[in-house]
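Enquirer: What shape does this take:
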Amino acid sequence: MKSANILLDDDFNPKLSDFGLAKLGPVGDRTHVSTRVMGTYGFCAPDYAMSGKLTLKSDVYSFGVLLLELITGRRAFDPSRARAERNLTIWAMIIRYRYHLVKDN
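Expert: So this is what the prediction gives:
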């Protein structure tokens, strides 16, 4: 899931599009699907990129990136930014630790 795949109709109701990878997701009692790694850089979960195993957690990660885009007004990956700020999730982790925004357990 990425922000470019969320469309709005005339009444601003959201519609999801491009279910390419979603069609490959786990079915029934299966916990994952092994595939060639595909997806949009910045939205691809690190564990999926490393293992090639597409799980429900992969969608949760992508949704989290989408929420970060909405909250910050930044793109998931922006090559025009400084190197440490290009990847939104890495930038958010740096900000989190710098300002102690979330307390670790």
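Enquirer: CA only for contacts and neighbour counts going forward, please
Expert: OK.
Enquirer: Could you pick out the longest helix of the protein?
Expert: Residue-count comparison of every helix in the chain, with assignments taken from DSSP state H, identifies helix 56-72 as the longest.
Enquirer: run this one through as well so I can compare:
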Amino acid sequence: MTQYIIYFHQQWVGQHSDEWFASRGPLANAVIEQAKAEGILVAAAGVEEDLDRAVAVDATSGSPQFSSGLVAPGQQYLGGLTIIDVENEEAARMWAGKIAEACGWPQQLRRLY
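Expert: Down below sits the predicted model:
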């Protein structure tokens, strides 16, 4: 079995109505429940959207230094992720497709080592 991360950047979500978001939640939850039932789900979660609540940790000076916000400003930042443990890339692609369809925005698929 091989682990894959399926994730999206918050900027990929786009602008939608509250009703639209409410309609996507049950679809996304159903895919996650299916992954749990099949025993391939490692983890799934959304990420805090308030970047001021992020904590940057830098230990390059020899000891960890903590600060509020991102390590470096960027145009994209993580919005959520799912980690699965499946037989092969074909299976990972199938699950990434299910998540993309349920959420209604693009997903990125990458193998974990």
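Enquirer: Would you give the TM-score for this superposition?
Expert: Scored by TM-score structural alignment, normalised by the length of the first structure, the superposition of the two chains gives a TM-score of 0.30; 48 aligned residues with a CA RMSD of 3.9 Å.
Enquirer: If you count neighbours, what's buried in the helix or strand just after the longest helix of the first structure?
Expert: Moving toward the C-terminus from helix 56-72 of the first structure, the next helix or strand (DSSP states H and E) is helix 88-98. By 16 or more other CA atoms under 10 Å, the buried positions in helix 88-98 of the first structure come out as 88, 89.
Enquirer: returning to what we had before: list the helices and strands the longest helix of the first structure packs on?
Expert: Counting contacts by 3 or more CA pairs under 8 Å, 6 or more residues apart in numbering; DSSP states H and E, the secondary-structure elements packed against helix 56-72 of the first structure are helix 88-98.
Enquirer: which secondary structure elements does the helix it packs on contact?
Expert: Judged by 3+ CA pairs under 8 Å, 6+ apart, the packing partners of helix 88-98 of the first structure are helix 56-72.
Enquirer: Pull out the buried residues from the helix it packs on.
Expert: Of the residues in helix 56-72 of the first structure, those buried (16+ other CA under 10 Å) are 58, 59, 61, 62, 63, 64, 65, 66, 68, 69.
Enquirer: now the residues you listed in CSV, with distance to residue 94 of the first structure?
Expert: Output for those, formatted as CSV (distance: CA to CA, whole Å):
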residue, distance to residue 94 of the first structure
58, 22
59, 23
61, 17
62, 19
63, 20
64, 16
65, 15
66, 18
68, 14
69, 16
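Enquirer: out of those residues, which one sits closest to residue 7 of the first structure?
Expert: Distances from those to residue 7 of the first structure were compared by CA to CA; the smallest belongs to residue 66, at 13.5 Å.
Enquirer: The closest one and residue 34 of the first structure, how far apart?
Expert: Distance from residue 66 of the first structure to residue 34 of the first structure, counting by CA to CA, to the nearest Å: 24 Å.
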